[in-house]
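**Student:** Provide a 3D model corresponding to the input given below.
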Amino acid sequence: MATIVFAPPDLPTGTLRVIPLGGVGEIGRNMTSFEYEGKILIVDCGVLFPEDRQPGVDLILPDFTPIRERLDDIVGVVLTHGHEDHIGAVPYLLRLRADIRLIGSRLTLALLQAKLQEHRIVPVTLQVAEGGHERIGPFDLEFIAVNHSIPDSLAVAIKTPGGTVLHTGDFKLDQRPLDGRVTDLAAFGRLGQEGVDLLIVDSTNADVPGYTASERVIRPVLDDVIRRAPRRVIVASFASHVHRVQQVLDSAFDNHRRVAFLGRSMVRNMGIAVRLGYLHPPDGVLVDFRKSAGIPENEMVYMTTGSQGEPMAVLSRMVSREHEIVVGPGDTVLLASGLIPGNESAIYRIIDGLTKLGAHVVHKGNAVVHVSGHAAAGSLLFVYNIVKPLNVLPVHGEPRHLFANAELAIETGVAAENVFVAEDGIVLDLRSGRVTQVGQLDIGYVFVDGSTVGELTEADIKDRRILAQEGFISVIVVVAVATGAVIVGPEIHSKGFAEDESVFDEVKPLIVAALVEAAVNDVRDMHALSQIVRRVVGRWVNVTFHRQPMIVPLVIEA
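**Tutor:** Here you go, the predicted model:
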């Protein structure tokens, strides 16, 4: 069903307006705008990583259009945690206004500041912690500890006279977390007793029954894999997964191996985690990669990036033989992460490539080497029952996740009309416990392509897909001005379509005949003649080869 776009009215006095600018209907580019009495608070500002169907795209940003003309009204950006899909777009927002205050936990701000340094941006920051309260413009904020796959994650309660919103951020209910920091359900329950008018809630695992396993369950598997490996062990994970890295370090130490970090983001992030005390390497376990060559191969573990098949990451470069580590028989590669939707093909290409090189590949499909950082259905039901929200907005999920989460909310007693399965750009107004949809903005993808931001369009992406999948055909014809007769050509050249261009001999007479007919009908406009050539070639290619390449005709007057 097509989304009906309609503009919201002016914001009434005493009303809180909520607009998700990304992260609803997708897993990535999370960003939500809250407006009260003319001031705007933003929660998260992340990126979405491109899929195979978006060739050449580096990143996808939230759509800043609704706030672009109101940058001076922004009082701050609350960052729930340090994952790229929640902080990755901050540099692009700060390009528009550099002094927007960034609010987050110690680790979140440290990871973000390292990123901003690469963009040569010095941010204005406010460090907060669980249990803390801050007054930011007209917004009273309370920060609540939640457990996730990165330390220092926070939920945030946003209180205004218009109503109270609880934004969970990404969370799960791990009762045995490695760092001992559990999701603060007591705070959730207290807020529920005080009254939560709108719960904005993580949906990623809403369609998964039961409860998400503890991070601790993968340690025995890590021990077994590392103990049995005859040569090197290469572990690929997210560069921000401090808990996963901690377990690898501990397992390597217990199995008398050293560990070297590979990949710029892995080295940077783990350096920050060690410096701030979130990562605790056992004595002597870490070694610089440049010194690892002198250590026996059966005593080394390499912790690297590339678990999602990213083309420029270390693991992909190992597969393509473009890295110093030459993977071969006897090596063990462990992909210690799950599949982000859209990355499946890239990940399986990596697995196949490593297998062809002779490596033993351990991944989620054949071993328990990953647990999710998101609450499954059982945990979500528990949260609904203790928070007892009047209204619910499922976020952070594709449509199937959002609908599953909505069903859970309804099962716990939330009225169906108060559960909003939405798309990016929905405009919700909250007042006196009632949430109403008052608008739907046209929110699009903003593509980062090299140094350009927002210049690439969906049409450009479609053209790239056609070029990549179907090829390119150019047709050059010179016609006489007076008669329209063909003087030179047609000359036909192709790329990515056919090696032998003699295949086009069959269509050349059809082009000439069509141009002659156009001349008889007194068609002299060069653009019109070009379109005739395009249609003739396109129809012939489709019938003959069942393909739809990009066709660029050029008709020249002589």
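**Student:** contacts, neighbours, all on C-alpha from now
**Tutor:** Noted.
**Student:** Would you confirm that His83 contacts Val242?
**Tutor:** No. Look at His83 against Val242 with CA atoms under 8 Å: they stay out of range, at 11.3 Å.
**Student:** which neighbours do those two share?
**Tutor:** Ile150 (CA atoms under 8 Å, 6 or more residues apart in numbering).
**Student:** quick one: the strands in the stretch 351-500 of the chain?
**Tutor:** All strands of the stretch 351-500 of the chain, identified by DSSP state E, counting those that start in this stretch, fall at 360-362, 391-395, 426-431, 434-440, 446-449, 452-453, 472-479, 486-495.
**Student:** Tell me which of these approaches Asp254 most closely.
**Tutor:** Set against Asp254 and scored by CA to CA, the strands of the stretch 351-500 of the chain come closest in strand 360-362, at 19.9 Å.
**Student:** Another sequence for comparison is provided below:
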Amino acid sequence: MSHPHPDLTLPPPLEPGVLRIVALGGLGEVGRNMAVLEIDGRLLVIDCGVLFPEDHQPGVDLILPDFDYIADRLDAIEAIVLTHGHEDHIGAVPYLLRLRPDIPLVGSQLTLAFVVAKLKEHKITPRTLTVAEGSVERLGAFECEFVAVNHSIPDALAVAVRTAAGTVLHTGDFKMDQLPLDGRITDLRAFARLGEAGVDLFMVDSTNAEVPGFVAGEREIGPVLDRVFGESGRRIVVASFSSHVHRVQQVLDAAALHGRRVALVGRSMVRNMAIAGELGYLKVPDGVLVDVKNVDSLPDDEVVLMCTGSQGEPMAALSRIANNDHQIKVGPGDTVILASSLIPGNENAVYRVINGLMRLGARVVHSGNAKVHVSGHAAAGELVYCFNILRPRNVMPVHGEVRHLVASGALAVKAGVPAANVVLAEDGVVVDLSDGQARIVGAVPCGYVYVDGSSVGTITEAELKDRRILGDEGFVSIFAVVSSADGSVLAGPQIQARGFAEGDEVFEAILPELTSALQDAARTGADTHQLQQVIRRVVGRWVSNRLRRRPMIIPVVIEA
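**Tutor:** So this is what the prediction gives:
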């Protein structure tokens, strides 16, 4: 297998007739999926999603793909093809369209409906092209055929991209549920047909490549929800992704069966389910939906609240409920169902929410103690099926952490793909396809782009490090006035600290040493910057030795 190396250089200029593939997100992580295909100066983007921040990225709202690679070639983009409507595949579209609002968006009916609603909040009216399984569209240098795939959201599509250099099949997110709730299975007949014609590069969802066998069907969730609803004597709260139409459908059906009413909680949940209902993807039983404002007038044993926050997102409804900081309250006898799996990196946040809910007295049902969720990603057995059906010339695992990509590549080799034709790439690694061979030819800069409030891309790793220090180690400020004539200390040093268990008086012990060090440095002609460095060094050493802390130290020196 081909592995990326840290010493990869910038790729050579792209030769005519060669197809170049660069992932700007989604390889080495679960989220912010975005791939750029290029041939003869024209570009096609597949997906444009976000990644949600982890604990070590304080204050960050979203993480975007790095658009720098295409920033000076936006006019060359033929379209953005969207495989489905999950945030990790569509969430960054508004930020790319800010740079060029008229890039056509291509996707299924539900996917585009979710995107258009999102763009409306950003005051962007996009150009859209609605496609369905079986559609074939010529997008400049790229001919795209769309194939139905089954996922945890309706209307998901794989895309086969035909170019002068060969055919690429990108699965998007998929699994092979044979009895899906909507009856729409992954079209393996189309996969077989594409395989017969020849797939030169198979870009395959690898999130569950480490999981043996096959993913359980969505229909297995219904009886479990039915049992939990039957056992619950008070309010039920169900948390799920705001785009998980199938799960919301199952909750609506279970509620109708047990004589309960359902209130949708959270702006994104209300918006997405309204769209799904209007388009016919969500079938709402008569009389089941109720406005959240009216739930307090209903008996507790007739209420189901469907909300966001299954991944422990701090501002989502469930986290606020767990913190007792929401209009919805839970207590003894209430049941909370987390109807989702853990996304890698979110474990601590989810467990915090579970603990908070249980502290309030609620019973919490989650994927660790009941079958209330099944994955939307193909497991190892399903991937091997696809490798055997397609017999691709080259395989490039996508959508997953490094361990997932490696496991997916190993499955391809077991299924008969030559090891030299399995390309393991990470974000920014450049892969060229020519003469039936895919190979790594270099790498381009590809970092995280942070959204922090209204700012996009202005927060750097250095600033995040400062935030982590402030949060973990505290803050010390020192103010001093020195004489420009003889270096004597005219005022101060005054020390103030934040984030310390000890009071400011503990720093009085360092004042004589600090004053002496300042006077000695000032007599030698040190300027204010050098004096500040003296303060930082003396105080930092003392705090480290005495208090075992490494705080942020901000010295201020004024000459008078």
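**Student:** hmm, back to that, in a markdown table: the strands of the stretch 351-500 of the first structure, plus mean neighbour count and distance to Thr332 of the first structure.
**Tutor:** Formatted as a markdown table, the strands of the stretch 351-500 of the first structure follow (neighbours: other CA atoms under 10 Å; distance: least, CA to CA, whole Å):
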| stretch | mean neighbour count | distance to Thr332 of the first structure |
| --- | --- | --- |
| strand 360-362 | 19 | 5 |
| strand 391-395 | 28 | 37 |
| strand 426-431 | 22 | 47 |
| strand 434-440 | 18 | 50 |
| strand 446-449 | 21 | 35 |
| strand 452-453 | 12 | 39 |
| strand 472-479 | 20 | 42 |
| strand 486-495 | 17 | 40 |
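**Student:** These into JSON lines, with extra columns for distance to Leu222 of the first structure?
**Tutor:** Formatted as JSON lines, the strands of the stretch 351-500 of the first structure follow (distance: least, CA to CA, whole Å):
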{"stretch": "strand 360-362", "distance to Leu222 of the first structure": "10"}
{"stretch": "strand 391-395", "distance to Leu222 of the first structure": "33"}
{"stretch": "strand 426-431", "distance to Leu222 of the first structure": "44"}
{"stretch": "strand 434-440", "distance to Leu222 of the first structure": "47"}
{"stretch": "strand 446-449", "distance to Leu222 of the first structure": "37"}
{"stretch": "strand 452-453", "distance to Leu222 of the first structure": "41"}
{"stretch": "strand 472-479", "distance to Leu222 of the first structure": "49"}
{"stretch": "strand 486-495", "distance to Leu222 of the first structure": "48"}
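**Student:** what's the closest of the ones you listed to Ile87 of the first structure?
**Tutor:** Between the strands of the stretch 351-500 of the first structure, strand 446-449 lies closest to Ile87 of the first structure; by CA to CA that is 15.3 Å.
**Student:** State the distance from the corresponding residue of the first structure for Glu54 of the second structure to Val122 of the first structure.
**Tutor:** Using TM-score structural alignment, the equivalent of Glu54 of the second structure in the first structure is Glu51. With distances taken as CA to CA, to the nearest Å, Glu51 of the first structure is found 31 Å from Val122 of the first structure.
**Student:** So between the two, which is more surrounded?
**Tutor:** Neighbour count, other CA atoms under 10 Å: between Glu51 of the first structure and Val122, Glu51 has more, with 17 against 13.
**Student:** That one contacts Ile340, doesn't it?
**Tutor:** No. Counting by CA under 8 Å, Glu51 of the first structure sits too far from Ile340 to count as a contact (10.3 Å).
**Student:** count of residues packed around Phe202 of the second structure?
**Tutor:** Phe202 of the second structure: 24 neighbours (other CA under 10 Å).
**Student:** For the aligned residue in the first structure for it, give me its contacts.
**Tutor:** Matched by TM-score structural alignment, Phe202 of the second structure corresponds to Leu199 in the first structure. Contact analysis of Leu199 of the first structure by CA under 8 Å, 6+ apart lists Val165, Leu166, His167, Thr168, Pro389, Leu390, Asn391, Val392, Leu393.
**Student:** Now the residue mapped onto Val422 of the second structure from the first structure: closest residue in space, sequence neighbours ignored.
**Tutor:** Using TM-score structural alignment, the equivalent of Val422 of the second structure in the first structure is Val419. Among residues not flanking Val419 of the first structure along the chain, Val392 sits closest, at 4.8 Å (CA to CA, 6 or more residues apart in numbering).
**Student:** Give me the neighbour count for the counterpart of Val406 of the second structure in the first structure.
**Tutor:** Alignment note (TM-score structural alignment): Val406 of the second structure maps to Phe403 of the first structure. Phe403 of the first structure is flanked by 21 other residues according to other CA under 10 Å.
**Student:** What residues in the first structure pair up with the longest helix along the second structure?
**Tutor:** Longest helix of the second structure, by residue count under DSSP state H: helix 528-547. Aligned by TM-score structural alignment, helix 528-547 of the second structure falls on residues 526-545 of the first structure.
**Student:** For the matching stretch, give me the average deviation versus the second structure.
**Tutor:** Comparison of stretch 526-545 of the first structure with the second structure after fitting gives an average deviation of 1.3 Å (mean CA distance after the TM-score superposition for the first structure).
**Student:** List the buried residues of that stretch.
**Tutor:** Leu529, Ser530, Ile532, Val533, Arg534, Arg535, Val536, Val537, Gly538, Trp540, Val541 (16 or more other CA atoms under 10 Å).
**Student:** For Val245 of the second structure, give me its contacts.
**Tutor:** Neighbour list for Val245 of the second structure: Ser152, Ile153, Pro154, Met273, Ala276, Tyr281, Leu282 [criterion: CA under 8 Å, 6+ apart].
**Student:** Which residue in the first structure aligns with it?
**Tutor:** Per TM-score structural alignment, Val245 of the second structure is aligned with Val242.
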